[in-house]
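Peer 1: Here is my input; please provide its structure:
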Amino acid sequence: MADSFPQEDVSRRILRSETVLVLALSLGASAVSALISFVGSLTKPGALKEQAATLNSSYAPGRPWLDLAWQLFGIATALVPVALVAHLLIREGAGLRVIGFDRTKPRSDLRRGVLIAAGIGSAGLAFYLLARAAGFNLTVVPESLPAVWWKYPVLILSALQNSVVEEVIVVGYLLRRLGQLGWTPTAALVASSVLRGSYHLYQGIGGLIGNMVMGVVFVLLYRRWGRVGPLVVAHALLDIGAFVGYALLAGKVGWLPTP
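Peer 2: Okay, the predicted model is just below:
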């Protein structure tokens, strides 16, 4: 006679497996990649700040149309795990609205997102500069794209993609699933924040710590408002500022590190 299991145990096993698979296809895999990259940087001759971590680079140098095709392909495929999360939430009868990623409060989401970005942006930049000066961080190069007509639109699309993927998965989806699995609020906050920091480890210890702190703030704000919308707006503004700002200022101001 086959063993029987309580329905609750079966459901928890399914949710646990689902969560692991979603992370393995997205930010969990990025965390492992970042760890390997950081080990490579530590074992490479030279100080960390003398090495560069490039975020948006060319896929086909000298071939702008092919490069553009690869850029758009990379952005689109990076969003597939978000589509998977949306599908899984719809199957349980909830949808993305349950995590506050919808169009019901656009003005509120925008206003809150702008305030978050304004508060975190300058502090984050200052922390990065200090961490790099102390030798704990690589030199982050937000973009090294060629000077072509699609450069800035692609940087903005890349920033939007980053913000949607990270906030929907590492905040909205992960916290919901960990709560359903019986994790305490504190344990879920730690897991979400550590995950956010870990997939930024390729930047160095400063990237790890800075993003963990940001993760704590974002989780607390999400629990206060019940929406990832403001977090997506804030993250998008921060990344757009970093990508476009670097493109405009690199080599023109003395305080911005370049390779």
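
Peer 1: going forward, measure contacts and count neighbours with C-alpha atoms only.
Peer 2: Noted.

Peer 1: helix/strand/coil for the closest residue to residue 100 other than its chain neighbours?
Peer 2: Nearest non-adjacent residue to residue 100, counting by C-alpha to C-alpha, 6 or more residues apart in numbering: residue 227, 3.8 Å away. The local conformation at residue 227, judged by DSSP: H, G, I helix; E, B strand; the rest coil, is coil.

Peer 1: Residue 220 versus residue 227, what's the distance?
Peer 2: Using C-alpha to C-alpha, to the nearest Å, we find residue 227 at a distance of 11 Å from residue 220.

Peer 1: that older thread, neighbours of the residue nearest to residue 100, how many?
Peer 2: Residues near residue 227, counting by other C-alpha atoms under 10 Å, number 24.

Peer 1: so where does residue 156 fall, helix or strand?
Peer 2: In this assignment (DSSP states H and E), residue 156 forms part of helix 151-166.

Peer 1: tally of neighbours for the nearest residue to residue 64 once chain neighbours are set aside?
Peer 2: The shortest distance from residue 64 to any non-neighbouring residue, by C-alpha to C-alpha, 6+ apart, is to residue 148 (7.3 Å). Neighbours of residue 148 under the rule other C-alpha under 10 Å: 10.

Peer 1: Could you double-check that the residue nearest to residue 100 lies in contact with residue 104?
Peer 2: No. Look at residue 227 against residue 104 with C-alpha atoms under 8 Å: they stay out of range, at 10.5 Å.

Peer 1: Show me what the longest helix anywhere in the chain is packed up against.
Peer 2: Longest helix in the chain, counting residues (DSSP state H): helix 106-133. When contacts are defined as 3 or more C-alpha pairs under 8 Å, 6 or more residues apart in numbering; DSSP states H and E, helix 106-133 packs onto helix 205-225, helix 229-249.

Peer 1: The structure of the following sequence is requested for comparison with the preceding one:
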Amino acid sequence: METTTNARTGIRTEIALVLGVSLGASAVYSAVSLLAKLTAGKPLADQHATLNASQAPGRPWLDLTYQLLGIAFAVLPALFAVHLLRRDDPQALRVERRPLFDTLTGAGLAALIGIPGLVLYVGARALGLNASVIPAALPDMWWTVPVLILAAVQNAILEEVVVVGYLLTRLRQLHVRLPVALAASALLRGSYHLYQGFGAFVGNAIMGLVFGLVFTRTRRVWPLIIAHSVLDIVAFVGWTLGGNKLLS
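Peer 2: This next block holds a predicted model:
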């Protein structure tokens, strides 16, 4: 892609708009949420951050409708980002089928991130640097586990496409140095998890650095999506099926 002055200005504007309607906005809200927790008059460790909450308590079919609509619309910024990249360069993201490589790499990344991430969460909670995270608070319905799986995959697609695949590709086109680009991607990932606390910020920023390095070497987002999906499915479904008794 040509990187004249006008082209670079256009890329910068595009990045601001894409992030502004997706995870950049989430980062701002997350920072405000953390500020609200810190000024709530009680320790951060005594507060909660709830993911996947019911949208219509006592009305399961309406709740299901809201959940599915939220998942569907949350994926659109990722699809828009892919459209923008591939409009300029059809080879911007590698999409050829490599199921074995993607699956094995994704599983390895999930194991690499998952166990240290859990240790970091427990440590941050002990130090009072993180709220208690409730991964799922949906009613006990036939659709609860399928919805949580879909929510996990949606999170993975949105975050890995926008924060890694899209952002790192555009920053490379702007000739931003790789360490700076990786840091920007990682800090953005950490920032939209600030509503959970400082431990979540650090843990997700580290995850962002690892995922960013993998992407720069492979130019593939599928392993990242698989790894992220596995991590969230284990957290969401595991909590719902009884993991809350171990970590609450």
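
Peer 1: Let me know the TM-score between chain one and chain two.
Peer 2: In this superposition the chains share a TM-score of 0.96, using TM-score structural alignment, normalised by the length of structure 2; 247 aligned residues with a C-alpha RMSD of 1.4 Å.

Peer 1: circling back: matching the residue nearest to residue 100 of structure 1 against structure 2, which residue comes up?
Peer 2: If you follow residue 227 of structure 1 across to structure 2 using TM-score structural alignment, you land on residue 220.

Peer 1: next one: residue 162 of structure 1
Peer 2: Residue 162 of structure 1 maps onto residue 155 in structure 2, by TM-score structural alignment.

Peer 1: Relative to residue 71 of structure 2, how far out is that match?
Peer 2: Taken as C-alpha to C-alpha, the span from residue 155 of structure 2 to residue 71 of structure 2 is 8 Å.

Peer 1: who touches the residue nearest to the spatial centre of structure 1 in this structure?
Peer 2: When C-alpha atoms, centre = their mean is applied to structure 1, the residue found nearest the centroid is residue 166 (3.8 Å). If a contact means C-alpha atoms under 8 Å, 6 or more residues apart in numbering, then residue 166 of structure 1 has 27, 196 as its contacts.

Peer 1: quick revisit: how far away is the residue nearest to residue 100 of structure 1 from residue 198 of structure 1?
Peer 2: In terms of C-alpha to C-alpha, residue 227 of structure 1 sits 23 Å off from residue 198 of structure 1.

Peer 1: try residue 228 of structure 1
Peer 2: 20 Å.

Peer 1: Tell me which of these two has more neighbours.
Peer 2: The residue with more neighbours, out of residue 228 of structure 1 and residue 198, is residue 228; 30 against 26, by other C-alpha under 10 Å.

Peer 1: Give the equivalent position in structure 2 for residue 57 of structure 1.
Peer 2: Aligned partner of residue 57 of structure 1 by TM-score structural alignment: residue 53.

Peer 1: what about that match, how many neighbours?
Peer 2: 15.

Peer 1: same question, residue 253 of structure 1
Peer 2: Residue 253 of structure 1 - counted by other C-alpha under 10 Å - has 9 other residues nearby.

Peer 1: any idea how far residue 237 of structure 1 is from it?
Peer 2: 21 Å.

Peer 1: related to what we said a few turns ago, next one: the residue nearest to the centre of structure 1 from residue 88 of structure 1, what distance?
Peer 2: 17 Å.

Peer 1: Then residue 67 of structure 1?
Peer 2: Separation of residue 67 of structure 1 from residue 88 of structure 1 (C-alpha to C-alpha) stands at 33 Å.

Peer 1: Tell me the secondary structure at residue 49 of structure 2.
Peer 2: strand.

Peer 1: from what I can see it touches residue 132, true?
Peer 2: Yes. With contact defined as C-alpha under 8 Å, residue 49 of structure 2 reaches residue 132; the gap is 6.1 Å.

Peer 1: Give me the common contacts of those two.
Peer 2: Joint contacts of residue 49 of structure 2 and residue 132 (C-alpha under 8 Å, 6+ apart) are residue 196.

Peer 1: Between these two, which is the more surrounded one?
Peer 2: residue 132 (22 against 16).

Peer 1: and residue 141 of structure 2, what pairs with it in structure 1?
Peer 2: Residue 141 of structure 2 maps onto residue 148 in structure 1, by TM-score structural alignment.

Peer 1: isn't that match right up against residue 62?
Peer 2: No. Judged on C-alpha under 8 Å, residue 148 of structure 1 makes no contact with residue 62 at a distance of 10.3 Å.

Peer 1: which element follows the helix holding residue 156 of structure 1 toward the C-terminus?
Peer 2: helix 174-180.

Peer 1: In structure 2, what stretch matches stretch 190-204 of structure 1?
Peer 2: The aligned range for stretch 190-204 of structure 1 in structure 2 is 183-197, by TM-score structural alignment.

Peer 1: Could you pull out the buried residues of the matching stretch?
Peer 2: Using 16 or more other C-alpha atoms under 10 Å as the test for burial, stretch 183-197 of structure 2 gives 183-197.

Peer 1: so how far is the longest helix of structure 1 from its chain's centroid?
Peer 2: 14 Å (C-alpha atoms, centre = their mean, to the nearest Å).

Peer 1: against structure 2, where does it fall?
Peer 2: Residue span in structure 2 matched to helix 106-133 of structure 1, by TM-score structural alignment: 99-126.

Peer 1: Residue 19 of structure 2 versus residue 163 of structure 2, what's the distance?
Peer 2: In terms of C-alpha to C-alpha, residue 163 of structure 2 sits 9 Å off from residue 19 of structure 2.
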